[in-house]
Every structure is written in structure tokens, then in C-alpha cells.
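**Q** Sharing a sequence plus its predicted fold:
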Amino acid sequence: MRAVIQRARDAKVTVQGEVVGEIRDGFVILLGVTHDDTIEDAEYLANKIVHLRVFEDENEKMNLSLKDVGGDILSISQFTLYGDTRKGRRPNFMQAARPEQANTLYEQFNNLIKNEGINIATGEFGAMMDVTLTNVGPVTLILDSKEK
């Protein structure tokens, strides 16, 4: 399971012109699922993300976690994180999980975040979405559950 995490001042996701998810101050997470991912991968990433210390403390040092600052998460499913661009000009998405498996793990990941007491908004799985955000820092990190 892969996650691209962006610290955001604000963010929203729209589907066909309608806002379906919106946050203030927190993370935008693009989450990709591959074939051999399990609930353990979702648990690892959810725990890691909630406790990442990338928010500034009173000394302007990145020392505080999402939980410490009471931040929100906007979670977006993103199968293209498993796009392989090594050959040709068109990405190969064979490493992305089938939609049924990916959606199940995406929902489990989101529930794990909720269980941590974090406010979470989501996009619409499988839909064409427009995501807008104000990236703070900018702080952007990539996590992969297979690279523990």
C-alpha cells in the first residue's frame, strides 16, 4: 500500500462539480493499493500517518503530529500510484489491485483513521475527481507499507 501525504491548509474534492469532501488544516492522502496488500498494510500506514511529526511546534520545528494539532484528513483513492512507466509512454497499471479489493482496503484504512479520533473526509472511490489543496511548507511525503 502506498500513500502520498501532503500537509494542507485546506483541501476539497469534487465529483461532477459537487464538493464531496473538504478539510481544513491537516493531510491530503492519495492512497494506492496493490494485489498483496492486507489489513496489516492499512494498519501500518494509518498508525504511521496519524503519528508523523511534521507540524511545527512553538519553536517552528516539525515536532507535532496530526493528533497533536487536531488536524483532519482528506483521503483519496489513487490506483495510479501503482502505474509502471518504465516501458513505452503509456503507464501500465497491472500492479494496482482490482477495484473490489482496493475499495475494501481503502475503506478499512479510512475506518482505522476514524478510530484514531481523526476527522476524515473522502473522495468517491472509482470516480473522476478534482482535488484542490493549499500545500503548506510544502511538505509532501511518500510512504510504502512494504518499506517498513
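**A** Received the coordinates, thanks.

**Q** hey, let's count contacts and neighbours off CA atoms from now on
**A** Fine.

**Q** pretty sure Lys12 contacts Glu18?
**A** No. Checked against C-alpha atoms under 8 Å, the pair Lys12 and Glu18 is beyond contact range at 10.2 Å.

**Q** tell me which element Asp68 is part of?
**A** Remark: Asp68 resides in helix 66-69, with elements defined by DSSP states H and E.

**Q** could you point out which element follows that helix?
**A** Per DSSP H and E, helix 66-69 leads on to strand 72-77 as the next helix or strand towards the C-terminus.

**Q** right, and the helix or strand after that next one?
**A** Scanning the chain past strand 72-77 towards its C-terminal end, the next helix or strand to appear is helix 99-115 (assignment: DSSP H and E).

**Q** Okay, one more to line up with it:
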Amino acid sequence: MENRQRRPGPNGLDGAAGIGHYAGAVDAAEDTVAHRWKDIAIAIAAAAPLAIAVVRTAAAPTVQAVAHASPETAAHVASDVARAEPMMRRNARRNFPGDHWSQDDDFHNQERVLAGALASRYGLDPSEVFAIIDADLRRQRDPHRESGAAPCKPRPFYD
């Protein structure tokens, strides 16, 4: 019997027993095909979220231009807010007695909700409603309306 050394195949293995490097070549070809499919699967997995994002962006509805408030509409919005403000302040004081910081937070949350409702009612952007409120407060028509906020300070306790 001849003493033949086995030569490793291209993938570093010698293949099946007694076949030599030819089995390694078949394994290498199969490994290359498997490697290709693996690379394709990785590329698809990486590209799929991007493709979904592009399709969703292209299919998204466009933002409609919001009309600006006429002086009459601005006056209605300002008077609605001025009428609602005392009640919102009372609710905030009742909800958070003695805690001015939380009262302001609660009041401004109520104001945010009201601004959203008024924006929907009059077909305005909420930022425009806040601009109307700001302009109305700067006119200083009513000295009882507050345009400030309690200073930010740490609480003595945290729940």
C-alpha cells in the first residue's frame, strides 16, 4: 500500500475519507453557494427597512396649509381664552393647593387642551392659537390675567 498523504482541500478540510481534495472542492463550491445566499439574505434584510421607509414616505399624505387667523377670528380666540382662564386657574388651585409650581403646570396643561380645541374649531394651527394668546396677554387688557410662571425650583420631596 502506498503511503499517500492527504492534501487539504481549498476550505482547509480534506473532505470525505479516502476521496482527497476533490471532496473539498465540492464542499467549497457548496460553501460558496451557501455563502452567496447568506450574503443576499443579509443584503435584503438590510435594504428592506430602507425600502419600507421610502414607500411610506412617498405614500404619506401631504400637509395641508393652515389658514391664518383673521382679526375677527383672533379676537374670538382671545376672548374664549380670557373667559376660560379664571376657571382653569381655579381648577389648578383646587387640584394642587399650596403648590404653585404644580398649579402652573396644571393650568398650562388645561391651556394646551383648550388651544388644541380652539385650533380645531377655527381651523388654525395650535402655534397660531398660542401666538394669539401671547399677543392678547401683552396688550395688558386685564390686570388679573397672569402671564408669568412660578420659578422652577426643586421639590422638598419626590413621590
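**A** Nice, thanks for sending it over. These numbers were taken from a predicted model, which means no experiment stands behind them.

**Q** Tell me how the two chains score on TM-score.
**A** Overall, the chain-to-chain superposition scores 0.27 on the TM-score scale (TM-score structural alignment, normalised by the length of structure 1); 67 aligned residues with a C-alpha RMSD of 4.6 Å.

**Q** returning to what we had before: look at Lys12 and Glu18 of structure 1 and report which has more neighbours.
**A** More neighbours sit around Lys12 than around the other of Lys12 of structure 1 and Glu18, counting by other C-alpha atoms under 10 Å; the figures are 20 against 10.

**Q** element containing the more buried one, please.
**A** Lys12 of structure 1 is located in strand 2-15, with elements delineated by DSSP H and E.

**Q** between that strand and strand 72-77, how big is the angle?
**A** 90 degrees (axes from the mean of the first three to the mean of the last three C-alpha atoms, to 10 degrees).

**Q** Okay, buried residues for strand 2-15 of structure 1 please.
**A** Buried positions in strand 2-15 of structure 1, judged by neighbour count with 16 or more other C-alpha atoms under 10 Å: 2-14.

**Q** ok, of those, which one's closest to Asn111 of structure 1?
**A** Ranked by distance to Asn111 of structure 1 (C-alpha to C-alpha), the buried residues of strand 2-15 of structure 1 are led by Ala3 at 15.7 Å.

**Q** Quick check: the closest one vs Thr140 of structure 1, distance?
**A** When C-alpha to C-alpha, to the nearest Å is the yardstick, Ala3 of structure 1 and Thr140 of structure 1 sit 10 Å from each other.

**Q** One more: Val13 of structure 1?
**A** As it turns out, when the distance is counted by C-alpha to C-alpha, Val13 of structure 1 lies 18 Å from Thr140 of structure 1.

**Q** Then Ser77 of structure 1?
**A** Using C-alpha to C-alpha, we find Ser77 of structure 1 at a distance of 17 Å from Thr140 of structure 1.

**Q** Could you check which of these two has the larger neighbour count?
**A** Set side by side, Ser77 of structure 1 and Thr140 show more neighbours around Ser77, with 23 against 16, by other C-alpha under 10 Å.

**Q** So for the more buried one, what's the nearest residue that isn't a sequence neighbour?
**A** For Ser77 of structure 1, the nearest residue in space outside its immediate sequence neighbours is Leu31; the separation is 5.0 Å by C-alpha to C-alpha, 6 or more residues apart in numbering.
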